[in-house]
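Chemist: All I have is the shape, not the residue letters:
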């Protein structure tokens, strides 16, 4: 039984696109009255980016990091009909159905390592989580972190789990470390990696991982180009995450050496 409850809301108003990155997320209003950053299933990396966003976000939340609420968002076909911009029109058309939204943190500012200090434990947890989920996109160029209400918030995990773009070779990734951690924006601040690793392994047990993976909507796992069935894909994510947690000492050493 799931203890994580992800709400489903309906998009009632498309407000404006966020022209950062290639996927054109947008600020939208939902029928619960709140604003969300909507990630589209019809964008470049498609449903796999939404899966990475969902898994990365809920894993981060499980280990005590700050993450905006994630919601499933229903988008109907009425929005593409009234959108004048052709690129956005196509995106809306290809995204009819279930998408993913992050609660919009009004007036949040992008984390800048030269301006804000991060405590060593928070930095260490984020660095190790990004090693575990192979997140290639938390660098000085693109921090994917927000500063809001005097706290650091983790956003944009869609570039994680990049092995899932080619299921025929996914098992090759089970024993790999994550050398790209050397470019992580928080690496210098991550002085508590060993302590953070203990917290992570105590929290992310097999049941918790299974529960988070069970949140993935079935139709996000259905791609004609994938060689695996939805159940096999769920099992692959589980195998991958458990393998990474079993080698967390190696990931700690790699990050410490990179520091």
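Modeler: Thanks, I have the structure now. Owing to the predicted nature of the structure, the values given are computational and were not obtained by experimental measurement. Residues are numbered from 1 along each chain as shown.

Chemist: rest of the way, CA atoms for contacts and neighbours
Modeler: Noted.

Chemist: can you give me the strands for the stretch 1-150 of the chain?
Modeler: Secondary structure of the stretch 1-150 of the chain (DSSP state E, counting those that start in this stretch): strands at 8-17, 26-30, 35-39, 70-75, 97-103, 109-110, 145-148.

Chemist: Need those in TSV (columns: mean neighbour count and distance to residue 61).
Modeler: Shown next, in TSV, are these (neighbours: other C-alpha atoms under 10 Å; distance: least, C-alpha to C-alpha, whole Å):
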stretch	mean neighbour count	distance to residue 61
strand 8-17	17	18
strand 26-30	21	22
strand 35-39	24	18
strand 70-75	22	10
strand 97-103	22	13
strand 109-110	14	19
strand 145-148	18	14
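
Chemist: Rebuild those as a markdown table, extending it with distance to residue 87.
Modeler: Output for the strands of the stretch 1-150 of the chain, formatted as a markdown table (distance: least, C-alpha to C-alpha, whole Å):
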| stretch | distance to residue 87 |
| --- | --- |
| strand 8-17 | 11 |
| strand 26-30 | 13 |
| strand 35-39 | 15 |
| strand 70-75 | 17 |
| strand 97-103 | 18 |
| strand 109-110 | 26 |
| strand 145-148 | 27 |
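
Chemist: this is the other structure I want to compare:
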């Protein structure tokens, strides 16, 4: 189970995040990026963050540590932004915290070189979880103390938004042509050789076990939270076996419609029109 802390001070919102995460301090004296259950895309985003984040860590990839974070909305009373106030009011109780990396810089492919081995492992992992949000448009990677760190996995495992089609999703290919690390010659064969044997049902079950029951309860088509966890394990285990054979690395496209889910594109559209994101 993930460690649990309690938020003690709301510091500031992070405007670049589509779900409006915030920086908070907690009773363990740590500083975290909090992702809220009351955000527009709902609890499944947090489920994806937990499963993918803990899986990446167990595979040896760098992801900031995750915690369960209790929130009393009263800590944000001094926040003047009404949107933030409403988000806090809607998110009382258990939320997700990600360790804040002070001084980290957003990944810039012109300033940071990534070797083929590391690039291959990140692309392989993203193919496994079908991450549609690590493109050159929005890398969702940080450079901290000279190392590459992966963040923001809420737009992964799109199949869990429609469980009846999830089994078929295991066989779908992954187009990495626009992946932020595609220009670094990712060595997918080497990545698959090292990582695929590690993605066992036992490992996946341990990742799914880190998801709080309350984020899985009431899922249509399932009679228990353990059954939901089993569904995540089944799809990812099946996908891990051969996904490296179905990754496409072609020329990047700069004008095609986004493949991100509707809740994400909907949040980004007004900001894109205002020139805040590209």
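Modeler: Structure received. Here the structure is a predicted model, which means the values were calculated and not measured.

Chemist: count of neighbours near the aligned partner of residue 16 of structure 2 in structure 1?
Modeler: Across the two structures, residue 16 of structure 2 finds its equivalent in residue 20 of structure 1, going by TM-score structural alignment. The local packing count at residue 20 of structure 1 equals 9, with neighbours defined by other C-alpha atoms under 10 Å.

Chemist: for residue 146 of structure 2, same thing?
Modeler: When neighbours are counted by other C-alpha under 10 Å, residue 146 of structure 2 registers 10.

Chemist: what residue of structure 1 matches up with it?
Modeler: Under the alignment defined by TM-score structural alignment, residue 146 of structure 2 is paired with residue 150 of structure 1.

Chemist: distance of its match from residue 118 of structure 1?
Modeler: Counting by C-alpha to C-alpha, to the nearest Å, the separation of residue 150 of structure 1 from residue 118 of structure 1 is 10 Å.

Chemist: same question, residue 96 of structure 1
Modeler: Taken as C-alpha to C-alpha, the spacing of residue 96 of structure 1 relative to residue 118 of structure 1 amounts to 39 Å.

Chemist: Between these two, tell me which one has more neighbours.
Modeler: Counted by other C-alpha under 10 Å, residue 96 of structure 1 and residue 118 do not tie: residue 96 has more neighbours, with 19 against 15.

Chemist: check contacts around the aligned residue in structure 2 for that one.
Modeler: Correspondence of residue 96 of structure 1 to structure 2, assessed by TM-score structural alignment: residue 92. Contacts were defined as C-alpha atoms under 8 Å, 6 or more residues apart in numbering; by that measure residue 92 of structure 2 touches 70-73.

Chemist: Could you rerun that using 7 Å?
Modeler: Residues counted as contacts of residue 92 of structure 2 (C-alpha atoms under 7 Å, 6 or more residues apart in numbering) are 71-73.

Chemist: cool, residue 8 of structure 2 as well?
Modeler: Applying C-alpha under 7 Å, 6+ apart, we find residue 8 of structure 2 in contact with 25-27, 75.

Chemist: change it to 8 Å
Modeler: With contacts defined as C-alpha under 8 Å, 6+ apart, residue 8 of structure 2 is in contact with 24-27, 75.

Chemist: cool, and residue 208 of structure 2?
Modeler: Applying C-alpha under 8 Å, 6+ apart, we find residue 208 of structure 2 in contact with 50-51, 229, 232-233.

Chemist: likewise residue 222 of structure 2?
Modeler: Applying C-alpha under 8 Å, 6+ apart, the residues contacting residue 222 of structure 2 are residue 228.

Chemist: Trace it over to structure 1, please.
Modeler: Following TM-score structural alignment, the counterpart assigned to residue 222 of structure 2 within structure 1 is residue 228.

Chemist: Can you point out the helix or strand that includes its match?
Modeler: Under DSSP states H and E, no helix or strand contains residue 228 of structure 1.

Chemist: Please apply the same query to residue 236 of structure 1.
Modeler: Under the assignment given by DSSP H and E, the secondary-structure element containing residue 236 of structure 1 is helix 230-246.

Chemist: So which elements touch that helix?
Modeler: helix 120-132, helix 206-213 (3 or more C-alpha pairs under 8 Å, 6 or more residues apart in numbering; DSSP states H and E).

Chemist: Relative to residue 270 of structure 2, how far out is the match of residue 96 of structure 1?
Modeler: Separation of residue 92 of structure 2 from residue 270 of structure 2 (C-alpha to C-alpha): 27 Å.

Chemist: Kindly report the same for residue 155 of structure 2.
Modeler: When C-alpha to C-alpha is applied, the distance between residue 155 of structure 2 and residue 270 of structure 2 equals 19 Å.
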